[in-house]
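J.: Provided below for reference: sequence and predicted model.
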Amino acid sequence: MDINEPNHHQSPQNSILTQNANKAERKQQRLSERKFKLRWVLAISCLPLFGIYTAFGIAPQTLTSNITTSMVVEEVSLPAVEQAQNDDANLTERFWYKDYVRRDDTLQSVLARVNIRNRDALDFIRTDSVASEIARSIIPGRQVKAETDADGNLFHFEYQINADAFLTITKTTDGYSAKQDDRVLEVRPILKSAKITSSLFGATDAANIPDNIAIQLADIFESEINFHTDLRRGDHFNVIYEGSYDQGELVKVGEVLAAEFVNDGKVYRAVGFRDGNNQMQYYTPEGKSTHKSFLRSPLEFSRVSSGFSVARFHPVLQRMRAHKGVDFAAPTGTRIKASADAVVDFVGQKGGYGNVIVLKHANGVSTLYGHLSRFAPELRRGAKITQGQMIGFVGMSGVATGPHLHYEFLINGQHQDPMKVALPKANILQGSNKAKFESTSSQMTAQLRLLGTSNIAALE
């Protein structure tokens, strides 16, 4: 047999072994390929972890001693501190005191209340030609400020001489210096509302409205409202008045600009307007004067202690007697006003009237004012008097049981009840001023309505 001839006669057993060996080899090859692919997948997935490790850590046993370091020195400039003139003053704690002059205050009590105790300052205030003005201006309501230390040593002092002038005292290296400081005040309106619970002054006190504004209200509406007998609980009013401010602080109040008073359900309004003499006059929003030719009461404010009567038991004479006037109870020294323009007909003493003034008015009218403590300076017979001018002061001269004003109203010599007699109206506003007044009236009336409808308690 030729040895190169294929053997077509191999046994079946050898053929099966050869096939199994080939299958095992192919299976091993496929398994190797899968392991290779898996290693690449794992390697790629671990790349972010290596990045994190590199960012946050240093491999263990890494040497850091070879890293080069250096020191940087940079000069920083501090802001300059301004040296005070008095080093001791910088170390002394200071205090500000503010107060107002009270009734029965003296210069000593005012200075003590604002902690001024060092002798140099007290002597300076009493003896200096400028500072000594303080002692002559101790008037209730005046403002006072002081800057001192805990021991009462004065550094700065301010005293209100009048509404728009202050006296200032300052400590210097040579002692103390004083000067008068005239202020330019800012004037702006103040709007207030109040309700009557007991009296006019009780209502204004509760609303923090100054007394002189209450007095002006009584003057404005006195020809329509009898403030002695007509007020009712629940009556209310709105008022706009001038306020003068120094550096945002109210230092004085001026005149009423407009007012609205609701008495027993009836509404009365008044708007102020300055005449050619710069005197404030009051009119209804339509331009009619609120004042009649005569004032109903010659006192700024008081109460009726005894009315007009044809038969009254006299408390001193102890018998029935006609009382031909009205008695207004008021403290001694209360100012008395002329109820209308007049000429002085009599001034002096007259029997039980004591000190008395008789004024002669137009159209046969005369008024009498009795039991005065004293008369106004330079008041004499024949002198011309204007309505509202001060003519004397309440007292109890003559036959009287206490301080009061006896007031009589006569027409052609016949006594009339001053509280009931019809008083004629004054003339209405006319001429070129009417257009100016209408503009002012429109503005003020709108503000009064705002106060009445929006329940604004106060606007300063």
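T.: Perfect, thanks for sending it. Since the structure is predicted, the reported quantities are computational estimates derived from the model, not experimental observations. Numbers count the residues shown, from 1 in each chain.
J.: rest of the way, CA atoms for contacts and neighbours
T.: Will do.
J.: next, the buried residues of stretch 442-460.
T.: 444, 445, 447, 448, 451, 452, 458 (16 or more other CA atoms under 10 Å).
J.: and the two most separated of those residues?
T.: Using CA to CA, the pair of the buried residues of stretch 442-460 lying farthest apart is 445 and 458, separated by 16.7 Å.
J.: out of the buried residues of stretch 442-460, name the ones that lie in helices.
T.: The helices, defined by DSSP state H, take in 444, 445, 447, 448, 451, 452 from the buried residues of stretch 442-460.
J.: show the contacting residues for the fifth one.
T.: Meaning residue 451. Contacts were defined as CA atoms under 8 Å, 6 or more residues apart in numbering; by that measure residue 451 touches 191, 192, 193, 238, 457.
J.: quick check, the fourth one in a strand?
T.: Pointing back at residue 238 there. Yes: counting by DSSP: H, G, I helix; E, B strand; the rest coil, residue 238 is part of a strand.
J.: I'd say it and residue 193 touch.
T.: Yes: using CA atoms under 8 Å, residue 238 is in contact with residue 193, at 4.4 Å.
J.: in what helix or strand does the residue nearest to residue 233 when sequence neighbours are not counted lie?
T.: Excluding its sequence neighbours, the residue lying closest to residue 233 (CA to CA, 6 or more residues apart in numbering) is residue 197, at 4.9 Å. Using DSSP states H and E, no element contains residue 197; it sits outside every helix and strand.
J.: surely residue 197 touches residue 237?
T.: No: between residue 197 and residue 237 there is no contact, the gap being 12.0 Å when judged by CA under 8 Å.
J.: which of these two has more neighbours?
T.: residue 237 (25 against 15; other CA atoms under 10 Å).
J.: quick one, what contacts that one?
T.: 193, 194, 195, 259, 260, 261, 262.
J.: name the nearest residue to the fifth one, sequence neighbours excluded.
T.: Just to be clear, that refers to residue 260. residue 269 (4.4 Å).
J.: and the one you found, that's in a strand?
T.: Yes: assessed by three-state DSSP, residue 269 belongs to a strand.
J.: which stretches of the stretch 151-300 of the chain form helices?
T.: Here the stretch 151-300 of the chain has its helices, by DSSP state H, counting those that start in this stretch, at 200-206, 211-221.
J.: just put the ones you listed in CSV and tack on distance to residue 351 and mean neighbour count.
T.: Converted to CSV, the helices of the stretch 151-300 of the chain look like this (distance: least, CA to CA, whole Å; neighbours: other CA atoms under 10 Å):
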stretch, distance to residue 351, mean neighbour count
helix 200-206, 36, 18
helix 211-221, 31, 19
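J.: dropping in the other structure now:
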Amino acid sequence: MNNNFFRNLILFSVFLCILLIGFQISDSRSRKTSSAQDTLTSNQAVPVGNKDTETLAGYTAKIKPVVIVKGSIKPGETFSHALERNKVDRALESQVIEGLSQVVDFRKCRPGDSFRVSLDDCGGLIRCTYERGPFEIYALEPDEDNEKEFHAFRDSVLLECRLTKLSGIIDSSLFSAFSKIEANSRLSMAFADIFVSRLDFNTETRYGDRFDVIVEEYFKDDRFVGYGRIVAAQYKNHCNGFDAYYYEPEGQTRGKYYDSTGREVGTSFLRSPLPFYRVTSKFTKRRLHPILKVYRPHLGVDLAAPIGTRIMAAADGRVGFAGWQKGFGRTVILKHPGGYKTYYGHLSRFAKGIKKGTRVEQKQIIGYVGSSGLSTGPHLDYRIKENGVFKNPFNMKFKPKSRLSGKTLDDYIEKQGEWGQLLENNSAPKTLQIETRKIRKQPDGWLG
């Protein structure tokens, strides 16, 4: 009996020891977990601004932002006034302006420019950003080697590029059809510009014509900011189809649009120097002048368009005249190879740099539609002369500018085939590809 008693006592003591050890281990683990959670919460409180997180990683244990001041520049306001309006104290205001002035000219503040100032719990500056549009962001933050010193720089921007297919049917005009698919006018203008040498979208569109376009759409923080480059485009009418694919040959810095056979989409002369217009007076040997009330030849075409509409050079050439001509008002005359001259009359103003002797490229903006000289309303008087004889611009035929060949053509055909299938596939998804891009400048091919 005594032996059983002592044996039970020993077993009970061992059980109590095991139980006490278990409680200690559990309590230790609980304290460690709590400590880890506290550390994680402290670190999570750090994200400030939109600079890469690794840049601020060294400060996460020391700095905890508690105040973020956000605002934007109002009309007639300076950056200093905007900071004061948002209750930023004078000392901090001076620090921010002095620091960012290294990279930003605040004399050129624009309404809508935005800023963000992040402060610690003592009111000290952690980071400040100044934003001018979606691609121009400047930052001020502590130096990595000395937290008391701040440095300013142009920050990179993280954008999402969505490759998107858009399609539509013409009911009244190309512009109207693009509007119905909620695409802005810049995209419709760019689409028309691609085919400007082959199609006149003012006179050759018909009800039921179809267009398809694959274009880059840029988003920032899931908000649409604008269109990038048109990658592929197609227009089909009742009897013809026109296609264009952007291609940049290896070793070249600028790409062009080519059709499915590798022929450049474009001729030596544009069919019209305006993307959209209404013909108000045709080429004729006898017309009653609307102001002088006498019959005389009208050796060009009058293209009505809103004042300020951009006028493109019809072909590569050089400015032979830019000034005032009696009757024609502000006029530009371009000289082109092969004995050609083009005339642009009644302009409201000339484009920057357009003067006698200036070399221009096809589609370069040379001026803007107006109503100067003898004119009854805003329009462009467009004329073309071949070897000293005026010709009807709409009746002239011009050759394609270039064609791909050899290995370059083979490479192009391979890439073009993929885009062509997507254009033809009416059941293809709207969003074809999503890519994140980190940029410091406006993307190439930006339309807006």
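T.: On my side now, so go ahead. What you see is a predicted model, and the numbers here were worked out from it, not measured in a lab.
J.: hang on, the earlier thing: what would the helices of the stretch 151-300 of structure 1 look like in a markdown table with distance to residue 109 of structure 1?
T.: Shown next, in a markdown table, are the helices of the stretch 151-300 of structure 1 (distance: least, CA to CA, whole Å):
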| stretch | distance to residue 109 of structure 1 |
| --- | --- |
| helix 200-206 | 26 |
| helix 211-221 | 25 |
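J.: out of these, which comes closest to residue 160 of structure 1?
T.: Minimum separation from residue 160 of structure 1 across the helices of the stretch 151-300 of structure 1 (CA to CA) falls at helix 211-221, 19.1 Å.
J.: how far out from the middle of the chain is that closest one?
T.: With CA atoms, centre = their mean, to the nearest Å as the basis, helix 211-221 of structure 1 stands 19 Å off its chain's centre.
J.: might you report the residue contacts of residue 290 of structure 2?
T.: Per CA under 8 Å, 6+ apart, neighbours of residue 290 of structure 2: residue 376.
J.: tell me the secondary structure at it.
T.: Residue 290 of structure 2 is classified as coil under three-state DSSP.
J.: ok, residue 343 of structure 1 next?
T.: strand.
J.: could you find the closest non-adjacent residue to the counterpart of it in structure 2?
T.: For residue 343 of structure 1, the aligned position in structure 2 is residue 318, judged by TM-score structural alignment. Leaving aside its sequence neighbours, residue 318 of structure 2 sits nearest to residue 359 (CA to CA, 6+ apart; 4.3 Å).
J.: got the contact list for that neighbour?
T.: 316, 317, 318, 319.
J.: cool, residue 180 of structure 1 as well?
T.: Shown in contact with residue 180 of structure 1 (CA under 8 Å, 6+ apart): 130, 165, 166, 167, 168.
J.: end-to-end on stretch 347-365 of structure 1?
T.: 17 Å (CA to CA, to the nearest Å).
J.: list the contacts of that stretch.
T.: Residues outside stretch 347-365 of structure 1 that contact it (CA under 8 Å, 6+ apart): 340-346, 366-374, 379-381, 396-399, 409-413.
J.: cutoff 7 Å now
T.: 341-346, 366-373, 380-381, 397-399, 410-412 (CA atoms under 7 Å, 6 or more residues apart in numbering).
J.: and that stretch, which residues are buried?
T.: Of the residues in stretch 347-365 of structure 1, 347-349, 353-361, 365 count as buried by neighbour count, 16+ other CA under 10 Å.
J.: next, count neighbours for whatever residue of structure 2 lines up with the residue nearest to residue 260 of structure 1.
T.: Under the alignment by TM-score structural alignment, residue 269 of structure 1 pairs with residue 243 in structure 2. Look at residue 243 of structure 2: counted by other CA under 10 Å, it has 22 neighbours.
J.: do residue 79 of structure 2 as well
T.: Residues near residue 79 of structure 2, counting by other CA under 10 Å: 23.
J.: want to throw the ones in helices among the buried residues of stretch 442-460 of structure 1 into JSON lines with distance to residue 231 of structure 1?
T.: Shown next, in JSON lines, are those (distance: CA to CA, whole Å):
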{"residue": "444", "distance to residue 231 of structure 1": "25"}
{"residue": "445", "distance to residue 231 of structure 1": "23"}
{"residue": "447", "distance to residue 231 of structure 1": "24"}
{"residue": "448", "distance to residue 231 of structure 1": "20"}
{"residue": "451", "distance to residue 231 of structure 1": "21"}
{"residue": "452", "distance to residue 231 of structure 1": "19"}
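J.: out of those, who's nearest residue 181 of structure 1?
T.: In terms of CA to CA, no member of these lies closer to residue 181 of structure 1 than residue 444, at 34.2 Å.
J.: how about the aligned partner of the closest one in structure 2, what does it touch?
T.: Under the alignment (TM-score structural alignment), residue 444 of structure 1 pairs with residue 419 of structure 2. Taking CA under 7 Å, 6+ apart, we find residue 419 of structure 2 in contact with residue 232.
J.: can you do 8 Å?
T.: Residue 419 of structure 2 touches 232, 245, counting by CA under 8 Å, 6+ apart.
J.: and the top helix by length along structure 1, how far out from the chain middle?
T.: Looking across structure 1 with DSSP H, the single longest helix is helix 12-45. Helix 12-45 of structure 1 sits 102 Å away from the centroid of its parent chain (CA atoms, centre = their mean).
J.: before we move on, what about stretch 289-303 of structure 2?
T.: 41 Å.
J.: now stretch 436-452 of structure 1
T.: Mean C-alpha position of stretch 436-452 of structure 1 versus that of the full chain (CA atoms, centre = their mean) differs by 22 Å.
J.: what about the strands in the stretch 201-350 of structure 2?
T.: Using DSSP state E, counting those that start in this stretch, the strands of the stretch 201-350 of structure 2 run over residues 210-220, 223-236, 241-247, 256-258, 278-281, 284-288, 295-298, 301-304, 310-312, 317-325, 329-336, 340-350.
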